[in-house]
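Chemist: Below: sequence and its predicted model.
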Amino acid sequence: MKKVFKITAPEGLHARPCTLLVTAVTPFSSDVQLIYNDKSVNLKSIMGVMAQGISTGSVVTISASGVDEEALISKVTEVITSEGLGVEC
């Protein structure tokens, strides 16, 4: 299951937004990846996500696979939209 987002936060995905996302997905058992510029990192890894250097206007894909993938994608969507980090594409 995949969903695409455009990052709208003025500072991009820096430490605070990355922490929010990693914290949101950690309780889920599904594998979850953040894909940006053809590079995929584990969304449960704060260092991996921050190393992507995702700036405002970037388009990222969140990909989840596992027993609770739908709930995981729903949670990611909720965090990204409610925290003003981005919008669904």
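Modeler: Here it is on my side, so go on. Residues are numbered from 1 along each chain as shown.
Chemist: going forward, measure contacts and count neighbours with C-alpha atoms only.
Modeler: OK.
Chemist: what's the closest non-adjacent residue to the residue of the chain most remote from its centre?
Modeler: Distance from the C-alpha centroid of the chain peaks at residue 67, with 18.4 Å (Cα atoms, centre = their mean). Closest residue to residue 67 apart from its sequence neighbours, by Cα to Cα, 6 or more residues apart in numbering: residue 30 at 6.1 Å.
Chemist: From residue 63, how far out is the one you found?
Modeler: Shown here: residue 30 relative to residue 63, a distance of 10 Å by Cα to Cα, to the nearest Å.
Chemist: A further structure is provided below for comparison with the first:
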Amino acid sequence: MAQRTTSIASKVGLHARPASLLANTATSSGHDVTLTAKGRTVDADSLLSVLSLGIGHGDEVVIGVEGTDDERVADEIAALLASDLDSV
């Protein structure tokens, strides 16, 4: 399992649009992707689960990825969350 820790760059956190981008990326990767924040771990491919974490700007999250190309996918998702998704 590959893990990455990053801070959320979007100025308003993981609201609907950035959370949707994360969920879509996790789903399309074909890997099992989890997101851990505030003491809870959820499946990153579930928009509602990601939103339930209430992740704000600057909050630190841990991304977990299981699969054959887990290192690449973890890097990709970490880079996504570390970018300002409000301007995408």
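Modeler: Perfect, thanks for sending it. Everything quoted here is computed from the prediction, not taken from an experiment.
Chemist: Show me what the helix or strand encompassing residue 87 of structure 1 is packed against.
Modeler: Per DSSP states H and E: residue 87 of structure 1 is located in strand 86-88. If contacts are counted by 3 or more Cα pairs under 8 Å, 6 or more residues apart in numbering; DSSP states H and E, strand 86-88 of structure 1 sits against strand 2-7, helix 69-82.
Chemist: of residue 30 and residue 63 of structure 1, who's got more company?
Modeler: residue 63 (21 against 18; other Cα atoms under 10 Å).
Chemist: what stretch of structure 1 does stretch 48-64 of structure 2 fall on?
Modeler: Using TM-score structural alignment, the residues of structure 1 aligned to stretch 48-64 of structure 2 are 47-63.
Chemist: Show me what counts as buried in that stretch.
Modeler: 49, 50, 52, 54, 55, 58, 59, 60, 61, 62, 63 (16 or more other Cα atoms under 10 Å).
Chemist: Residue 41 of structure 1 is nearest to which of the helices and strands packed on strand 86-88 of structure 1?
Modeler: Residue 41 of structure 1 lies closest to strand 2-7 among these, at 14.2 Å (Cα to Cα).
Chemist: and that closest one, how far from structure 2 on average?
Modeler: With mean Cα distance after the TM-score superposition for structure 1, strand 2-7 of structure 1 departs from structure 2 by a mean of 0.7 Å once superposed.
Chemist: Tell me which helix or strand comes right after that strand.
Modeler: Per DSSP H and E, the helix or strand that comes after strand 2-7 of structure 1 is helix 15-25.
Chemist: Which strands and helices lie in contact with that following helix?
Modeler: helix 46-51, helix 69-82.
Chemist: what's in contact with the longest one?
Modeler: Same thing as helix 69-82 of structure 1. Defining contact as Cα atoms under 8 Å, 6 or more residues apart in numbering, one finds that helix 69-82 of structure 1 is touched by 1-3, 20-21, 24-25, 28, 30-31, 62-64, 85-88.
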